[in-house]
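>>> Quick check, what structure comes out for this input:
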Amino acid sequence: MEAVLKRFDEIRTQLPNAPDLQRQLKQLEGLVADSKELFEELVEQLCSGEAPKLISDGVKRRWASYVEETIRIQSPALRNSGRQYLDGNVNDFRARDAVHIRSTGPRIRRLCAERAHAMRLAHPEQVELIETQHRRRRNRLSARKLFAKAPELLKSLKPCWAMSPLVVSELLPPDKAFFDVVIFDEASQIVPFEAVTSILRGKQTIVAGDSKQLSPTSTSFFATKDDEDEITTSDDLEDDTFDAIDETESLLEAVKAVLPGQGVRTLSWHYRSEDERLIAFSNQHPELYGRRLVTAPSISVEPPFKYHLVEGALSDVTGKSPRGEIELTVHVAIAHLKQRPDLSLAVIALGSDHARNIQNEFDRQAGDDSSIALCPPGRPDEKFIIRHLESIQGDERDVVILSTGYGPREIGKLRFDFGPINSDKNLSGLRRLNVAVTRARKRVEVVSTINPYQYDDNRLNSVGVKGLIQYLRFVHSGGEDLGDLSVETVPMNPFEQDIYDSLREQGIEMVPQYGVSGYRLDFAVQHPDSPGRFILAIEADGASYHSSETARDRDRIRQAHLERLGWKFHRIWSTEWFCNKESELYLAKQAVEEAINAYKEEPELPQPEPEPELEKLVSFAPEKQGQEPSMPQLASIDDYGTEIADYIIWFCSDGILHSDDEIFEAVFTRLPFTRRGIRIANRIKDEINNLRSIGRIA
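Predicted structure coming up:
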């Protein structure tokens, strides 16, 4: 049809071609033989001078609309897929999924309790052994021998054991696979030969870790003391002479090398950073995460960075661990602890000497100052810490102060040696930098004598050093300058463009494709009086929505994560947009107005959760079902019929997993006998065993 219309346009103004014109009209009439009205309408549009392309596109839209309407009428599922139906389905799924997740803990606890109960019944000799060992004050069996003698019961009572590889070797016998699954966390910090003894204790193994962070060294995660008050240092105090030859292959890399592709999974969701710019450097760097992480943007355009450039006298800014940088780092830390005690804080130094000097200066200045709280209210596990980059992996805080500790050797002469950062073997320097710059949830502040814009990129030959200078520029620019790691612009598709143009015509200011990671908001709506604050996320069910692998990802996790970061959320469904555009525009405008009305210029600081009251911590036993059966007072145990069984069923109706001894005691106290003869004991035990065998009691 488009070709016919184009040919018609070419010949309609040329009188000698009238026969050709007639043939084209006949051909056009044949194409739309089923609709005389459409043929007349097309001829009228052609005669009015309308462009053939516009006419053809209009016919295509009408045809597509007709086909879509026909399919919708024939399919009940599609016929009902309006906004109310779609929103209802999504909300129902989110509610059910949330209930499922909340109930998972109790379900697992119940399953573990049932298993432990079954093991107690199946292995009474192990029960007796453990109770005997518990009563003893001396000459107890070692943990290794006790586990060897009562493995089933111990595993059922404690189904999940957390141990280091060394403790596994000391505690568990080596003769069999005692556990169904062995899970290694922080596997990039474990050398393979230390893991073998743990692998032998399980039937399956799961290895989890980040190959872009530290690999095993003498100062790695599993080689340091877990002491909040100590600064762990490397064996070699001269960081400048650090050599990556100390590193070895990790368990994570060893397993990845031998597993097929299907045996390796990458977790892409990143939750720690509340502003995705905090992870943007690592996410964009091709030698780190290569834009594979899924992050969510902040509701504020204010940068989560601050750069403190240290300047001063020659003696204060030159050399390793310059005095001026130490003092400014401590000043910034103390100011934060006094002004924002609700936010946890960590200081990370690139060198161990520098970390030690900062600690000493902090102790000298802070002393016993009672106005300085070292941890936020209600969060004692997030105490203020000073670490160097070799010992910070595994920690995270709301705010991180990064102190470089490498001043120029003399004024005007740039430094190019930054200790372990310089090492490019196995990219160890870049991986160390990655650990340091990804510890913060809310903000990073850099204290340094380094002006990163004085460096010539052509002289940055080390991957680690270039990464350090790039990161310092990124922070210095307030999260704008990523250099050759810059984020690519993502164009809008026609559907998104139509939404953008239509909402802009309604006076709604917004930023399309907002974000810096692979996942971006379709539209971020700005507050009309405060353009630096975003008040609403508008998302359409376009390509990014349908590219999600699961309904949980697209309909719950993504929206829940945005709401956790302070976003309000509005969805535009494509079917509704095409069929009821005016209504969708009205709903979108209404959502924007509600978000404006709910906006607060200064959001209230989150208050720490109050300590739970003692009364709230008391748990109450579930109630038994029905009335307690009466137990007749008969002369002999043989005179009882179903009364004992009825009482046992009632006693176990509370759902608690009662042991045989508990049931026996409950029944015996209701009988008129004072002595526990063999006939009485056997009768009660027979009733218990019979009820268990037929499934009347658990």
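>>> CA atoms for contacts and neighbours, from now on please.
Fine.
>>> Show me where this structure has its strands.
For the chain, the strands defined by DSSP state E occupy 179-184, 202-207, 305-309, 345-349, 385-388, 397-403, 440-448, 510-514, 521-527, 530-540, 569-572.
>>> quick one: the longest one to chain centroid distance?
Taking the mean C-alpha point of strand 530-540 and that of its whole chain, the gap between them comes to 23 Å (CA atoms, centre = their mean, to the nearest Å).
>>> Could you also give me the structure for this second sequence? I'd like to compare it with the first:
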Amino acid sequence: FLRQLADARGQLKDWCHWRLTRSEAEAGGLGELVNAVETGQVEPGDLRAAVDRSLVEAWLEETIDADDLLRRFQSHDHERKIRAFREVDEGLIRLAREVIVARAKSRVPAAGNQAPDSSELGILNRELQKKRRHMPLRKLFQSLPGLLPRLKPCLLMSPLSVAQYLSPDMERVDLVIFDEASQMPVWDSIGAIARGNAVIVVGDSKQLPPTSFFEKAITEDDDIQDGDIGVDEVESILDECEAANLPTMRLLWHYRSQHESLIAFSNAHYYDNRLMTFPSVVSTADGLGVSLRHLEDGLYDRGASRTNQREAEFIVAEIVRRIHAAGDPASGPSLGVVAFSQAQQRRIEDLLDEARRQHPEIEDWFGEAAAEQVFVKNLENVQGDERDVILFSICYGPDAAGKITMAFGPLNRDGGERRLNVAITRARREVVVVSSLRGDQIDLARVRALGVRHLKSFLDYADRGPRALVEASAPVLGAAFDSPFEKAVRDALVARGHDV
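Take a look at the predicted model:
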């Protein structure tokens, strides 16, 4: 024994330290954890996680015991109540539809009713019986001031259709509603507003603004650098209403995303974390959330094609794989593709057409048999669409020489961050980011555009998950300002894309 003690004298300091730590742990109520370490049930490397788990379990047990409602909680009974509420809620929605349809039908004249030719019903019957030389719709609508609202109490029209078919002399409608108002130019909206007694303008100022013909033309140029163009965004009717301080109701509840990570990036970068989201039960799960597929062999052809062939091939193969795995287009998760350039969109469409010819069994996913057809779109035209799964093709990245320029097409322009926000919020269940470059390859010293800065942050987020958001916000959350002026300066710098 003395020989063993002498041989182990170099470990005496560590042994004394362990005995002291052991005594402190036992005094703190962690005796069972100490025994688990000594008997090998817990590895030393897992000790911190085991301590955290023990503390949480102890807190949870104490919290449940102190609350009568939690103590009597039964998960199966809770799930049963949720299912019952969902069924009642869906039934109420169906019933509301049926009531509205029944009320509308009750106002429609019975078919076959005889009416004088000069009456509104007589005029309509006469037009329906004609084979040619029909009355122009604008004139017909003017002739049916009382009958038209009974037949069609709600008209779904574009501003151009309103101007074309509804005369200003007609009786005004009760309510005009604009949807996607951030894309509605003021001059397109005035005519419709003038034809109503009240107006509701619905839109998101953080999404796409109206796009002029000139802007559509230059969007094709993927090599736009910071400051190459200075096109002002066209003012929307939403901007005008906000500037006029009209009564505003903000919709803060977010329902689309089935995993909180799908909206977390936009909530942090565009909505000041004001959106009310539902925490996810699990932080990571197959088929849910945001993930990155980095293609190290992906190359951006900066020449004539301005495409990334490797990314396009990967996305088409992924579409085919997911369709085969899902099987039924009527019930399987719907798919959509968003390309960051129009040229890349066309390349993906060409490869997808070829895949459809090679795999005729997937054709139903592109027709009426699908609950939602597969689409391929770009940053400029995806607003308003949504799918269960969205695949992104970043497209931009190293060229054949390994060079990466800071040209990212529409993202380099003013308002590029709004295009990014639209694109990354189209998914209900999953976002797969297919990229040939990582966020750390975007050099912020060479770019000023907020859209590109946010792309760098988004790639980091897709790669590392919520931890990236926490690390990015930690300096701001911990900052202390000596005056409101300092805070205002910091907010202004952050709004311009600077890291503070």
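>>> thinking again about what came up before, buried deepest among the strands of structure 1, which one?
Sort the strands of structure 1 by mean neighbour count, taking mean count of other CA atoms under 10 Å, and strand 345-349 sits at the top with a mean of 27.
>>> excluding its backbone neighbours, what's nearest the residue nearest to the spatial centre of structure 1?
Centroid-nearest residue in structure 1: Tyr271, 3.8 Å away (criterion: CA atoms, centre = their mean). Of all residues not flanking Tyr271 of structure 1 in the chain, Thr295 sits nearest, at 7.2 Å (CA to CA, 6 or more residues apart in numbering).
>>> Could you measure from the counterpart of the one you found in structure 2 over to Tyr271 of structure 2?
By TM-score structural alignment, Thr295 of structure 1 lines up with Thr277 in structure 2. Counting by CA to CA, to the nearest Å, the gap between Thr277 of structure 2 and Tyr271 of structure 2 amounts to 12 Å.
>>> Based on its surroundings, how many neighbours for Val167 of structure 1?
Number of residues near Val167 of structure 1 (other CA atoms under 10 Å) recorded here: 11.
>>> That one and Arg144 of structure 1, how far apart?
Between Val167 of structure 1 and Arg144 of structure 1 the computed distance is 11 Å (CA to CA).
>>> swap in Val4 of structure 1?
Taken as CA to CA, the span from Val4 of structure 1 to Arg144 of structure 1 is 88 Å.
>>> Could you do Ile108 of structure 1 as well?
As for Ile108 of structure 1, its distance to Arg144 of structure 1 is 27 Å (criterion: CA to CA).
>>> neighbour count winner among the two?
Neighbour totals were compared for Ile108 of structure 1 and Arg144, and Arg144 leads with 15 against 11 (other CA under 10 Å).
>>> how far away is the aligned residue in structure 1 for Gln373 of structure 2 from Leu472 of structure 1?
Matched to structure 1 by TM-score structural alignment, Gln373 of structure 2 sits across from Lys383. Look at Lys383 of structure 1 and Leu472 of structure 1: by CA to CA, they are 26 Å apart.
>>> out of those two, which sits in the more crowded spot?
Of the pair Lys383 of structure 1 and Leu472, Leu472 is the one with more neighbours under other CA under 10 Å, namely 23 against 17.
>>> ok, now which ones touch the spatially closest residue to that one that is not a sequence neighbour?
Nearest non-adjacent residue to Leu472 of structure 1, counting by CA to CA, 6+ apart: Pro452, 6.1 Å away. The neighbourhood of Pro452 of structure 1, defined by CA atoms under 8 Å, 6 or more residues apart in numbering, consists of Ile469, Gln470, Leu472, Arg473.
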